[in-house]
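# No letters, just coordinates:
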């Protein structure tokens, strides 16, 4: 199996820019990682859609996801650029679709448009978004996925749901990729999220690098695909791994091999301290990626 690889750029969310004082230099450090990936064998670069740091909110820089996506689209020329994943609660789905269409054009068709239900409660409340019960977050997410697809594929889409409505919004241009921008749905929810993947998505992201969980979620996804008549093999199955810089090359390769054996065909890495040192990024590209080509 040929495996493709992506890498998160240092955006601030995981406290990964705190050793740089100047915000311009912080942004350029993020961009520099994107450019380094663009020059190598990486398929993609990724951002988080969050406003506050983890594991707790601190007074530190976190660059906004879609703004950064659009600038990285112009600072690179080859890699795809995605969000793992966009938070549904932060933008009306019609606006999300319009933003994504614009960025797909700006990147010459290199957008991986990520969407998920969202989970970071304090962040929602801090920014003035209502924090719904889980059933309502998932209900709104289901409607959003349907609206986004309509916005990307219909000239006069109409939708009247419990949570959202649209009435023939014009979305031109719709994007570059056909039939629509590459749509990545993140999350392993078995009753809603994985059903939406089977019906609507180009790709999923499951398991958080845990082989057992990847197997479990992908088996459920395959069942949903069978139910709706979707070809399971046409869906990209991604997972995310946090690389420990102390790992040997053999340990790193073994970790990747474990998620590939579990069914993942796309691996997205988070590399700590890559803002300050590109060497782990370059070493992975030269020594690990070729093993899975």
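Done, it's in. None of the values given here were measured: they were computed from a predicted structure.

# CA atoms for contacts and neighbours, from now on please.
Will do.

# Identify each buried residue in stretch 178-186, please.
Residues of stretch 178-186 classed as buried: 180-186 (neighbour count, 16 or more other C-alpha atoms under 10 Å).

# hmm, who's touching that stretch?
Applying C-alpha atoms under 8 Å, 6 or more residues apart in numbering, the external contacts of stretch 178-186 come out as 84-85, 100-101, 104, 109, 111-116, 149, 152-153, 174-175, 193, 196-197, 200-206.

# alright, now check it against this:
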């Protein structure tokens, strides 16, 4: 089992003047601690707190993190399909994969934050249309990464020549991760197009709901003849680790126990969503020395 980290909050004690330095230091600490992946939200307005708080653009932030690190994988959790034209998004993700020597996840979803769409003048279509656009974006991504330059003609997107040069380092392409909690359209798209699925368990869905969603995904995979175990399953969890397990936190032993339970359900990676602990050295020390070495040895059910 693996552990990743999602960065959601960019309002830190040193203020905006040192935001870049602190974000780069955070990425380096995450890598040194042995975390397998580093994720950022892809939003234009902050939604963990007031909209006016600092919010970095996701793909630019990942490019900066790539220059500060050497090993850790990088991804958005997740990019809304409405934010960018899909062909440009594929080009952006490919660029990050090339410059990071093959460390990119392609995280994508339907988008949900209507306020930032309206605020910046980005169209916010119906949920039905967003799912249709997501499927076309996935088709475009796979076609471009396959090197197929034949015209693409979809309902929403038309590409005369979907050229993608240079191509991604990872073969056949960066892992496509779809994020979402739906139990109908989302698992169908994951089963058909994706390499990974993230369940945003913030706020807590409840373990029974997580089990049901995994079972639903397995059913969709069986229906189309795809091995369920091919898909990496990750879960986004709010889990603050402290030495004493003070209120609002868990001890290293409790964190390990939670990860072991999730692994028993078939979860491959737990992505920690922490808010104010990013600059807390104790958190990274505990993860590096007591949590990650144990969790990495936990066998994931079905693997």
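Received, thanks. Note that the coordinates shown come from a computational prediction; the quantities given were computed from them, not determined experimentally.

# Please report how far the most centrally placed residue in the first structure lies from residue 282 of the first structure.
The centroid of the first structure falls nearest to residue 84 when counting by C-alpha atoms, centre = their mean (2.3 Å). Relative to residue 282 of the first structure, residue 84 of the first structure is positioned 22 Å away (criterion: C-alpha to C-alpha, to the nearest Å).

# and the alignment partner in the second structure of residue 25 of the first structure, how far is that from residue 165 of the second structure?
With the correspondence set by TM-score structural alignment, residue 25 of the first structure lines up against residue 18 in the second structure. When C-alpha to C-alpha is the yardstick, residue 18 of the second structure and residue 165 of the second structure sit 35 Å from each other.

# Residue 224 is in contact with residue 231 of the first structure, correct?
No: shown here, residue 231 of the first structure and residue 224 do not form a contact pair, counting by C-alpha atoms under 8 Å, at 10.3 Å.

# what about those two, which has more around it?
With other C-alpha atoms under 10 Å as the criterion, residue 231 of the first structure and residue 224 differ in neighbour count, and residue 224 comes out ahead with 21 against 11.

# The more buried one corresponds to which position in the second structure?
In the second structure, the position corresponding to residue 224 of the first structure is occupied by residue 220, as judged by TM-score structural alignment.

# just to revisit the earlier point, the residue nearest to the centre of the first structure pairs with which position in the second structure?
In the superposition onto the second structure, residue 84 of the first structure corresponds to residue 77 when matched by TM-score structural alignment.

# cool, residue 72 of the first structure as well?
Matched by TM-score structural alignment, residue 72 of the first structure corresponds to residue 65 in the second structure.

# can you tell me the mean distance of the helix or strand containing its match from the first structure after alignment?
Assigned by DSSP states H and E, residue 65 of the second structure belongs to helix 58-68. If you overlay the two and look at helix 58-68 of the second structure, the average distance to its match in the first structure is 0.8 Å (mean C-alpha distance after the TM-score superposition for the first structure).

# Next, the buried residues of that helix.
Under the neighbour-count rule (16+ other C-alpha under 10 Å), helix 58-68 of the second structure has 58-59, 61-63, 65-66, 68 buried.

# any chance of the residues you listed in CSV, with distance to residue 13 of the second structure too?
Written out in CSV, the entries for the buried residues of helix 58-68 of the second structure read as follows (distance: C-alpha to C-alpha, whole Å):
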residue, distance to residue 13 of the second structure
58, 21
59, 24
61, 19
62, 22
63, 24
65, 20
66, 24
68, 21
